[in-house]
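In: Structure of the sequence below:
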Amino acid sequence: MSGEKLRLDKYLWAIRLFKTRTQAAAACDSGKVKLNGAAVKAAKSVNLGDKFDVKTEARRWRIEVVGLLQNRVQYSEAIKYYVDITPEEDKLLNARIAASFDTGKRQSKIGRPTKRERRDLDDFMQED
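Out: Presented below is the predicted three-dimensional model:
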């Protein structure tokens, strides 16, 4: 496999950092994938030992290539082809972002009252 060429977007898709190869290519084109601090294109050849900084929607990654993977495989197999060398502070930052994730549900005591709260409020006001 070492003699074969493998595109960066295909590799990032195969190791499951992106759901589609199109998303991986778009991330490369928009500068969210870097090799040694410099943005790289989707067609860049991946070599063993390369270290990439990848920014996905979910988190930031710093990975080292330890194997070349041509096709997408299940997660338990895919993690054998890279080493996650993300610094601890970036991992903690991602945990904080996930903890403050907005579910779309109104937080208690903020904004308009619910229908039930409105009825309770009306009942309370009419007792006077």
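In: use CA for all of it now, contacts and neighbours both
Out: OK.
In: And what about Gly67, helix, strand or coil?
Out: Of the three states, Gly67 takes coil according to DSSP: H, G, I helix; E, B strand; the rest coil.
In: wait, doesn't it sit right on Ile79?
Out: No - using C-alpha atoms under 8 Å, Gly67 makes no contact with Ile79, being 9.9 Å away.
In: one more to put side by side:
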Amino acid sequence: MRIDKYLWCIRFFKTRSIATEACKKGHVKINNASIKPSKLIFNKETITIRKNQINYKIEVLDIPANRVGAKLVDLYRKDITPAEEFEKFDLLKYSKDYYRKKGTGRPTKKDRRDIEGYNDED
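Out: Here you go, the predicted structure:
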């Protein structure tokens, strides 16, 4: 089965075209080698997928005939993503929240003066 179709079948990507684009951009690797969307996959191969700034690692257990239900996905793949990847994502999320809250708009003159005063103290 093609890699783009497999990733769509195991519900890793919402559409097959999104899976194809991810392969073309180099976000999907088999055994640490970039691949084309038409690459055939087999059992026991390790796939690395970069999605939402996380490097997921999955192992192919079996090839499904069609797209499977969400409850049956674990029959066809094994998630071997290290816990450190999720911890890095959490740290990145918290570091973004540190600067400005979402929806507060542009900094006012007072905010700008405070920022400049803070930078001048260094």
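In: TM-score them against each other, please.
Out: Overlay of the two chains. TM-score (TM-score structural alignment, normalised by the length of structure 2): 0.74; 106 aligned residues with a C-alpha RMSD of 2.4 Å.
In: returning to that earlier point: looking at Gly67 and Ile79 of structure 1, which one has more neighbours?
Out: Gly67 (19 against 15; other C-alpha atoms under 10 Å).
In: Tell me how far that one lies from Glu77 of structure 1.
Out: 11 Å (C-alpha to C-alpha, to the nearest Å).
In: Which residue, neighbours along the chain excluded, lies closest to the most centrally placed residue in structure 2?
Out: The geometric centre of structure 2, computed from its C-alpha atoms, lies nearest to Lys51 (C-alpha atoms, centre = their mean), at 1.5 Å. With sequence-adjacent residues excluded and distances taken as C-alpha to C-alpha, 6 or more residues apart in numbering, Lys51 of structure 2 is closest to His27, at 7.4 Å.
In: What is the aligned counterpart of that neighbour in structure 1?
Out: Residue pairing (TM-score structural alignment): His27 of structure 2 is matched to Lys32 of structure 1.
In: Give me the distance from stretch 81-97 of structure 1 to the chain's centre.
Out: 11 Å (C-alpha atoms, centre = their mean, to the nearest Å).
In: ok, and for that stretch, which residues are buried?
Out: By 16 or more other C-alpha atoms under 10 Å, the buried positions in stretch 81-97 of structure 1 come out as 81-82.
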